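1. attaching a predicted model along with its sequence, questions to come.
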Amino acid sequence: MASSAENHSHRHRAPFAAAATVAAPPPTPSAQPNLSAPPSTASSDLLSHLLLRLPPSLSLSRRPSSAVAAAAETATPPVVSLSSLNSSLLSAATQFGFFHLADHRIPAGLPSSAASSAGALFDLPDHRKKSLFPANWPLGHDTGDDDGAAESFCLDGTAGAAESAEELSMGPLREFAAEMEKIGLTVAEALAAAAGFESPPEGEKLCPLMWISGGSSRPGRVYPYVVGLHYQMQRRNQLLLSDSGWVTVPGRPESLLVTIGDIAQVWSNGKVKKVRGRPIPSENNNSHCITMSLIITLPVESTVSPRIPSLVSLQNREEEDDIYEKNGSKSLFTSFSFEDYAWRVYHECLHLKDTLMRYRI
């Protein structure tokens, strides 16, 4: 078992790579003083501290009510072709924060095979789930029982031993994750070019995480990301929490629903809209459905800040004010620790507030 200091420098690996030693989860950042937070966030920090320590029976529900689902506006996002990303992506990102991706080139039949492999994970006895996929924030198996979240698996290189993966016939799921990863990285690069922000610096490689959730109308855990890919198996409406509130997105079978995440919004200095978390099936008539999402995210030791070229090299507030007078560029977010932010997002209730608001200037 690795130490917590070793875990702090742990980097996410490619999905379903060779097995690695499971590291201990980091210390709870939200329980430590946030020295970079402005004084105005003191009451927010206190509320967050109290909410994180509520007994399970008093925890605020992560599940959107049926009234929320019924009142959500229906949004029909644009359909963007993978071959024309550069010409269509910016409009979709700034107007909606999500879109359908067609012509994704994922082999026919692979998603259904991957879904079968994923479904087999939920059928395992509890002790097998714990031994093959030990909880190691955010990786591994999460029962979701304590706070009403969906049962889920978050997978990367620590997703069980190689022989266990072979035993569970996870080959189709691994192949599907690899295809999704290639598309996700392509979308992230195109988004950076379209929105005008710089790619991560050397040593801060983008990381893919495969999230598999079970349960209808239950969101599961939330984790910060740059872009998210969500394969549409059926013509089932999806519920999204966007910057404009809850919206219902009609399903488009065999396409990818792409969502722009909170990290992309900070990098673009607020230029693009975002979706908080992953899509939720809006129908309640299916007690157990499998959702497969791949998110492109960051290593836990990263620092998040606007990556607009005119702002990256700023040394002080006076220089920023000078830049703003010349070309209207001004940082809208403070820099913050990705690990602290990710811990807060993962453990706080999704529907209480926008966690990113506390970092706005």
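-> Right, received. Where do you want to start?

2. contacts and neighbour counts: CA atoms only from here.
-> Noted.

3. tell me where the stretch 151-300 of the chain has strands.
-> 151-155, 207-214, 227-231, 238-242, 245-249, 256-260, 275-281, 290-297 (DSSP state E, counting those that start in this stretch).

4. need the distance between the two termini of stretch 348-360.
-> Using Cα to Cα, to the nearest Å, one end of stretch 348-360 lies 18 Å from the other.

5. buried residues in it?
-> Of the residues in stretch 348-360, 348-350, 355-356, 358-359 count as buried by neighbour count, 16 or more other Cα atoms under 10 Å.

6. that older thread, most tightly surrounded among the strands of the stretch 151-300 of the chain?
-> When you average the neighbours per residue for each of those (mean count of other Cα atoms under 10 Å), strand 256-260 leads with a mean of 27.

7. ok, which of the strands of the stretch 151-300 of the chain comes nearest L185?
-> Across those, L185 has its closest neighbour in strand 290-297 (7.2 Å, Cα to Cα).

8. which helix is the longest one in the protein?
-> In the chain, taking DSSP state H as the definition, the longest helix is helix 171-195.

9. what's the spacing between that one and its chain's center?
-> 14 Å (Cα atoms, centre = their mean, to the nearest Å).

10. which other helices and strands contact it?
-> Helices and strands touching helix 171-195, by 3 or more Cα pairs under 8 Å, 6 or more residues apart in numbering; DSSP states H and E, are helix 85-95, helix 110-122, strand 227-231, strand 290-297.

11. try this one side by side with the last:
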Amino acid sequence: MACEREFQIGVLLTFVIIWTPMFVLTYCPFQDFLDHSVSTLQFNHINAITITIQSLHLLHHPLSHTTTFASTMIQSNPPLMHHYGALVRNSAEPKQAKSFNLQNPSAVDACDLPLIDLGALKSSNERDKRACTAAICKAASEWGFFQVVNHGISHDLLRKMRNEQMKLFEVPFEKKITCGLLNNPYRWGTPTATRSSHFSWSEAFHIPLTMISEAASWGEFSSLREAINEFAPAMLEVSRLLASILAQNLGYPKDAVEKLCDAGTCFLRLNHYPCCPKSKEEIFGLVPHTDSDFLTILYQDQVGGLQLMKDSKWVAVKPNPDALIVNIGDLFQAWSNDEYRSVEHKVVANDKMERYSVAYFLCPFNNTVINGCKGPSVYRKFTFGEYRHQIQEDVKKIGHKIGLSRFKL
């Protein structure tokens, strides 16, 4: 049995060593990748290179060392501490904590986001409809975030999506990085991070929804595909409803956003935040960022950890089991000439409980021109493709997104 195990480990390491460079050459590190992914969770190929280099080094040592390395990979899923332990340990140094300006969550106020009942939009009472519409636009302007209930997505479907998501992340790490699911959309950690303020203690599958119909891409995860096939259209319907209300408030036609975004231009991101051995005030689950879409709809569990910037300070969002969270993206802020706000937000790591969430990103076609409404434009005209490219360039050169300020007049 021992010989058989040694042979299996040798085969695994050989596979990683031989095929990782081919994966790196085949896929562009920024292909179909929004800024929230680029700046926090790079393609797993970079991580695979690290594993390969370590594997090559270990081949010069007795097999017992190789077995230890392999068991480390298996025991930690993903092996965040194994690869980023130095960053995590250094985060506790007072000097670094001060320079990173990380706030202690005990000093962060908890908030109830504006709660909007979308059921009012189906009311026969026109006053109720107008009040609901006004509440959506007010929340988009004052908060950039709000919650919606009676959104039309059943609890059964939400539970089904969560169960499939959890099953996916329970797959062993070495399988997640090599399974080939959907052309390898798996990301973990932050390979470019040089300090803890740039590091995200999390893993994710970033899924282009153009690929839902490609059954061959899902392999053994066909039940996940079935769940997404139900979940994604339901999220698209909610996002289009909200976008149409926000667009009409700006003077655009009701279907303006719908013409720019379809099921194939949007993305779904499955997030998992493992327990972090460091206390949550020292490590991010997801670094502070804004989203580069029109709007995002988030389905999260009840663990908590999401924080947003409100009145120049971080506030913690209280989970609501009946609500979906909606936030405005950069494109809507530019489109509205800053009437709507794309707000910086983050996730803080948790040292006791793991966290799951699913984010739906309402994105337009790459050639969509973003131009401000209502008077002189705050930003110059740009396409969505141009905006994404600029973010990618900034991340490569300086390590983080700059965003809309690049396009301000």
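-> Thanks, I have it. No experiment lies behind these values; they were computed from the predicted model shown.

12. which one of the buried residues of stretch 348-360 of the first structure is nearest P77 of the first structure?
-> Nearest to P77 of the first structure among those is L350, at 22.9 Å by Cα to Cα.

13. and of the buried residues of stretch 348-360 of the first structure, the nearest to P253 of the first structure?
-> Nearest to P253 of the first structure among these, with distances taken as Cα to Cα, is L350, at 27.0 Å.

14. SS state for the closest one?
-> Classification of L350 of the first structure by DSSP: H, G, I helix; E, B strand; the rest coil places it in coil.

15. before we move on, the earlier item: adding distance to A102 of the first structure, write the buried residues of stretch 348-360 of the first structure out as a markdown table.
-> Converted to a markdown table, those look like this (distance: Cα to Cα, whole Å):
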| residue | distance to A102 of the first structure |
| --- | --- |
| E348 | 34 |
| C349 | 33 |
| L350 | 29 |
| T355 | 31 |
| L356 | 30 |
| R358 | 36 |
| Y359 | 35 |
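
16. please pull up the equivalent of L298 of the second structure in the first structure.
-> Aligning on TM-score structural alignment places L298 of the second structure opposite H230 in the first structure.

17. so what's that match closest to, chain neighbours aside?
-> Closest residue in space to H230 of the first structure, ignoring its immediate chain neighbours: S293 at 4.5 Å, by Cα to Cα, 6 or more residues apart in numbering.

18. residue contacts, the one you found?
-> Contact partners of S293 of the first structure, counting by Cα atoms under 8 Å, 6 or more residues apart in numbering, are 210-212, 228-231, 278.

19. quick one: it and P279 of the first structure, what's the gap?
-> Counting by Cα to Cα - S293 of the first structure and P279 of the first structure are separated by 9 Å.

20. from the buried residues of stretch 348-360 of the first structure, which two are the most distant?
-> C349 and Y359 (17.6 Å).

21. ok, and for the longest helix of the first structure, which residues are buried?
-> Quick answer for helix 171-195 of the first structure (16+ other Cα under 10 Å): 171-181, 183-185, 187-188, 190-192, 194-195.

22. now do it against strand 290-297, angle only.
-> Relative orientation of helix 171-195 of the first structure and strand 290-297, computed by axes from the mean of the first three to the mean of the last three Cα atoms, to 10 degrees: 40 degrees.

23. neighbours of whichever residue in the first structure pairs up with E142 of the second structure, how many?
-> Aligning on TM-score structural alignment places E142 of the second structure opposite Q95 in the first structure. By other Cα atoms under 10 Å, the residues close to Q95 of the first structure number 15.

24. you'd agree Q95 of the first structure is up against K273?
-> Yes: between Q95 of the first structure and K273 there is a contact under Cα atoms under 8 Å: 7.0 Å.

25. let me see the contact set for the corresponding residue of the second structure for V304 of the first structure.
-> Using TM-score structural alignment as the criterion, V304 of the first structure maps onto I370 of the second structure. By Cα under 8 Å, 6+ apart, the residues touching I370 of the second structure are 331, 334-335, 381-384.

26. what sits against the counterpart of L132 of the first structure in the second structure?
-> In the superposition onto the second structure, L132 of the first structure corresponds to L181 when matched by TM-score structural alignment. If you count contacts by Cα under 8 Å, 6+ apart, L181 of the second structure has them with 217-219.
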